[in-house]
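A.B. asks: okay, sequence plus prediction incoming.
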Amino acid sequence: MEEVLKYFRRISSIIILLVSSVYAATFLMFPVIALIEPFYKKLAFKLQAKIASGWFRLVLFVFEVLNGIEIRYYGEDDIQEGESLIMMMNHPSEIDWLFSFSIAQRKKALSNIKVLLKNEVRFVPGVGWGCDNLDYIFLTRDWTFDENHIEYKINKYKESECKPWLVIFPEGTDIDDVKLKKSWDFAEKNGFPKFNNVLLPRHKGLHACVEPLRDTIDCVYDLTIGYEGKPTILSCISGTSPRVVNIHIKRYSLDEIPKDENQLQKWLFNRYHEKDQMLQYLKENKTYSMPYRIHKPSLSIYASAFLWFYYFMLPITNLLLISSFTRVYFIIAFVYHILNSKYEPLRKLRGLQNAIYSKKEKSH
């Protein structure tokens, strides 16, 4: 019986998150795109963020309540409410960015989360579409394009009067044995340090984010996140892995972040040396070498999950079953988001990427 309940919980978690993300993009975000964004961009920017913050709480309900994931926070520093910041994280898995939501929710900043992600994410139905509508920064691994794209998005945040929580992964990708070997080879070739539990970080992305935001953000938080094993999106949604998430938080004032790129690179290598040691200790002891604290899920997570399920997902599903108009609308919104993720002129028209810079143009 227990195994049946576990299986039911996993299937229900997957269905809830997949369906809710597609519904949010098509029934909540699409009307904002069609009716408000062309005329009031700042208002649309804020509305999309509010919509997303509600869905993020549903994600946290699935992770922390249904699946019972325990999040342990370490370190003397704690993020302060009302701060605007850059959150620098190591990248042990493909799900690390999702746990920035947990921190932001506890600090009443879910509407401010912005993440640098791989370009491929924006093609994912539901979640990817939503991240795109939220002006997350999608990177292509073409630095000529990415550098200008980061600058463009950050300027857009400033124009929208957003106090961003900008989440960045200096490693650029999640770690595995193949990538670690390539990282060692590159480090050895260039005289850089070699690490065992993190990839060699790249300083250019961090520099491109910090410098234009020096007069806007309050600080940089360095987060070291670790698990037992390597969880995936599917294992996380289904509740099989991780069971425990370990997050160490360290605050750095902007005065401590070098402006010079070479000095920033050295500073970043030092931070990742510290991360490497912490993660090695975690691997051997299943905890960091310091006390931790656990924050229980807040009531707002429960309330949001209830509202989303009973007053949004169920009514929308019912309408799709009984109303041909709703089905036609859904198809239109669904197709729109597919086109929006792929059709460059539409992306430029909406301001999702700079009309001057595009990967296609740079290939000529």
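C.D. replies: Now that the structure is in, tell me what you want to look at. Numbers count the residues shown, from 1 in each chain.

A.B. asks: C-alpha only now, for contacts and for neighbours.
C.D. replies: Noted.

A.B. asks: what segments of the chain are strands?
C.D. replies: Ranges of strands in the chain, per DSSP state E, are 70-74, 85-89, 113-118, 137-139, 165-168, 219-226, 244-253, 292-294.

A.B. asks: buried residues, the last one. List them.
C.D. replies: Burial within strand 292-294, assessed by neighbour count using 16 or more other CA atoms under 10 Å, is assigned to Y292.

A.B. asks: for that strand, packing partners?
C.D. replies: Contacts defined by 3 or more CA pairs under 8 Å, 6 or more residues apart in numbering; DSSP states H and E place strand 292-294 against strand 70-74.

A.B. asks: tell me the spacing between the residue nearest the centre of the chain and K283.
C.D. replies: Geometric centre of the chain, nearest residue: W97, 3.9 Å, by CA atoms, centre = their mean. Note on W97: its distance to K283, by CA to CA, to the nearest Å, is 21 Å.

A.B. asks: this is the other structure I want to compare:
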Amino acid sequence: MLSILYHAHSLRWSLPTAVMIGSSPTFITLWGAIKMLTLCLPGRFYTCTDDGLYSLYQRLILFFFHTYTGAEVQLYGDTETLLNERKNVIFICNHQCTVDWIIANILASPQNCIGRIRYILKDGLRFFPLYGFYFRQHSCIYVKKSGKFNQEKAAKQLAQLKNSDIPVWLVIFPEGTRMNPELPDVIERSRQTAIEQGIEPFKHVLVPKVKGLQLAVDKLQHHVDAIYDVTIAYGDSVQPETGCRIAAPGMIEFLSLNNPALHIHFNKVPIQDVPKEEADLKQWLLNRFRQKDRLMSHFYSKQPDKKGTFPGHSVTLKIPASTTVPSFLFYSACLVFLLSRPEGRTFYWRTAVYGTVCGCLWMCIRS
């Protein structure tokens, strides 16, 4: 019986993972076709079709992380703005686990802006098979750790977004790494940084870094409409016995949950209200993260009227299955078709292997 339960639990996350990762050769093949077909056309044709392809794949991700798991999403704050606008934005968020990346998909879905999502990513991800190469083609920006941050290169890529008039949700995690209660060294380094800067240490977030946001605000201030300030809390990050905070679920853990709860606090800040000078912007960002820390303290409070929620009224965000199921059916059908035929399997593995090698070589040369 235990063996059956173990295998059932494993299948709950392993099958979705196999479909999502296994669809990468199909995705990169479709992207290559789009790139070739739009070479002689104005850039907006490539951007539009690439955004559509990216949206199609990310809706496959949403199928598993929302429709499949039955995730319950509670929104707080400026909910009317989120549900009724369609803007170019800079998206800043606290960072706890790998599922944080998917929160941008969830929030972009009501605005039909999933294809616009671009990330500022850690440099090491550029060698991720197939997708490391693709994210650069999708106008994402790779940056090295703080001490090696190449501002000139990042500024050039951001200027390209503006000059090419590329629609964008630019996702930035200012903390630079995850706030995980199981990593006391990371928390201690953040505490020491706060003391060195003469500020009170945070309890539930890390001290944010301003460089990435500074560049984005400087280069995109006339291209984006607002900063979306997002705070995430996971319902499954509380120890039931003690009520203390524990690590947020990663992707595998999240896929294994039934009806996981997501609590998301959302604020829109018009770009004209954001300071432009670095010192002022740094203080503004610290204030935003101080507010995030208060929100998270409310969520992890042991008081019955506070714990497990953010302050204020919430609305439930529902993503219709009709927007995610077609992507699941499409990519699943492509995967089955390719793997069910000898020539399909040959094409599949050659695409996966050669595509990964060529992508990594290209990234090395461009770096």
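C.D. replies: Nice, thanks for sending it over. Keep in mind that this is a model prediction, so the values were computed, not measured.

A.B. asks: number of nearby residues for Y272 of the first structure?
C.D. replies: By other CA atoms under 10 Å, 26 other residues sit near Y272 of the first structure.

A.B. asks: and it, how far is that from L223 of the first structure?
C.D. replies: In this view, Y272 of the first structure and L223 of the first structure are 11 Å apart by CA to CA.

A.B. asks: and if you look at S53 of the first structure?
C.D. replies: 21 Å.

A.B. asks: surely K162 of the second structure touches K219?
C.D. replies: Yes: counting by CA atoms under 8 Å, K162 of the second structure touches K219, with 7.4 Å between them.

A.B. asks: ok, the equivalent of I114 of the second structure over in the first structure to E151 of the first structure distance?
C.D. replies: Matched by TM-score structural alignment, I114 of the second structure corresponds to L110 in the first structure. L110 of the first structure is 22 Å from E151 of the first structure, where distance means CA to CA.

A.B. asks: same deal with L18 of the first structure?
C.D. replies: 32 Å.

A.B. asks: ok, now P297 of the first structure?
C.D. replies: The separation that P297 of the first structure has from E151 of the first structure, given CA to CA, amounts to 35 Å.

A.B. asks: and for F45 of the first structure?
C.D. replies: F45 of the first structure is 18 Å from E151 of the first structure, by CA to CA.

A.B. asks: count of residues packed around I331 of the first structure?
C.D. replies: Count around I331 of the first structure with other CA under 10 Å applied: 13.

A.B. asks: what does it correspond to in the second structure?
C.D. replies: Using TM-score structural alignment, I331 of the first structure pairs with R350 in the second structure.

A.B. asks: got it, and D135 of the first structure?
C.D. replies: Match for D135 of the first structure (TM-score structural alignment): S139.

A.B. asks: from memory its match sits against L161, does it?
C.D. replies: Yes: using CA under 8 Å, S139 of the second structure is in contact with L161, at 7.2 Å.

A.B. asks: F45 and E151 of the first structure - which one has more neighbours?
C.D. replies: Using other CA under 10 Å, the more surrounded residue of F45 of the first structure and E151 is F45, with 22 against 18.

A.B. asks: residues contacting I252 of the second structure?
C.D. replies: The neighbours of I252 of the second structure, taking CA atoms under 8 Å, 6 or more residues apart in numbering as the test, are W13.

A.B. asks: pull up the gap between the aligned partner of it in the first structure and A303 of the first structure, please.
C.D. replies: Using TM-score structural alignment, the equivalent of I252 of the second structure in the first structure is L234. For L234 of the first structure, the distance to A303 of the first structure equals 25 Å [CA to CA].

A.B. asks: surely Y73 of the first structure meets K296?
C.D. replies: No: contact between Y73 of the first structure and K296 fails when scored by CA under 8 Å: they sit 11.6 Å apart.

A.B. asks: number of residues surrounding the alignment partner in the second structure of Y221 of the first structure?
C.D. replies: Correspondence of Y221 of the first structure to the second structure, assessed by TM-score structural alignment: Y228. Summarising burial for Y228 of the second structure: neighbours were counted as other CA under 10 Å, giving 23.

A.B. asks: measure Y228 of the second structure to K145 of the second structure for me?
C.D. replies: 24 Å.

A.B. asks: now swap in E175 of the second structure and tell me
C.D. replies: E175 of the second structure sits 12 Å away from K145 of the second structure, going by CA to CA.

A.B. asks: quick revisit: residue contacts, the match of I114 of the second structure?
C.D. replies: S53, F56, F101, A104.

A.B. asks: repeat for L62 of the second structure
C.D. replies: I102, N105, I106, T324.

A.B. asks: which residue in the first structure aligns with it?
C.D. replies: Mapped onto the first structure by TM-score structural alignment, L62 of the second structure lines up with L60.

A.B. asks: next one: the stretch of helix or strand Y6 of the second structure belongs to to chain centre, how far?
C.D. replies: Per DSSP states H and E: Y6 of the second structure is located in helix 2-22. On the basis of CA atoms, centre = their mean, to the nearest Å, helix 2-22 of the second structure sits 23 Å off its chain's mean C-alpha point.

A.B. asks: and it, what does it pack against?
C.D. replies: Against helix 2-22 of the second structure (3+ CA pairs under 8 Å, 6+ apart) you get helix 251-255, helix 325-339.

A.B. asks: and that helix with helix 325-339, angle?
C.D. replies: Angle of helix 2-22 of the second structure versus helix 325-339, following axes from the mean of the first three to the mean of the last three CA atoms, to 10 degrees, is 90 degrees.

A.B. asks: just the buried residues of helix 2-22 of the second structure, please?
C.D. replies: By neighbour count on 16+ other CA under 10 Å, the buried set for helix 2-22 of the second structure is R12, W13, S14, P16, T17, V19, M20, G22.

A.B. asks: what do we get in the first structure for the third one?
C.D. replies: By TM-score structural alignment, S14 of the second structure lines up with I11 in the first structure.

A.B. asks: ok, its match to E94 of the first structure distance?
C.D. replies: For I11 of the first structure, the distance to E94 of the first structure - CA to CA - is 20 Å.

A.B. asks: what's in contact with the longest helix seen in the second structure?
C.D. replies: Counting by DSSP state H, the longest helix found in the second structure is helix 342-366. Applying CA under 8 Å, 6+ apart, the set of residues contacting helix 342-366 of the second structure from outside is 24-26, 29, 126-127, 129-130, 132-133, 337-339.

A.B. asks: stretch 326-335 of the second structure now?
C.D. replies: Residues from elsewhere that reach stretch 326-335 of the second structure (CA under 8 Å, 6+ apart): V19, G22, S23, T26, L56, Y57, R59, L60, F63.
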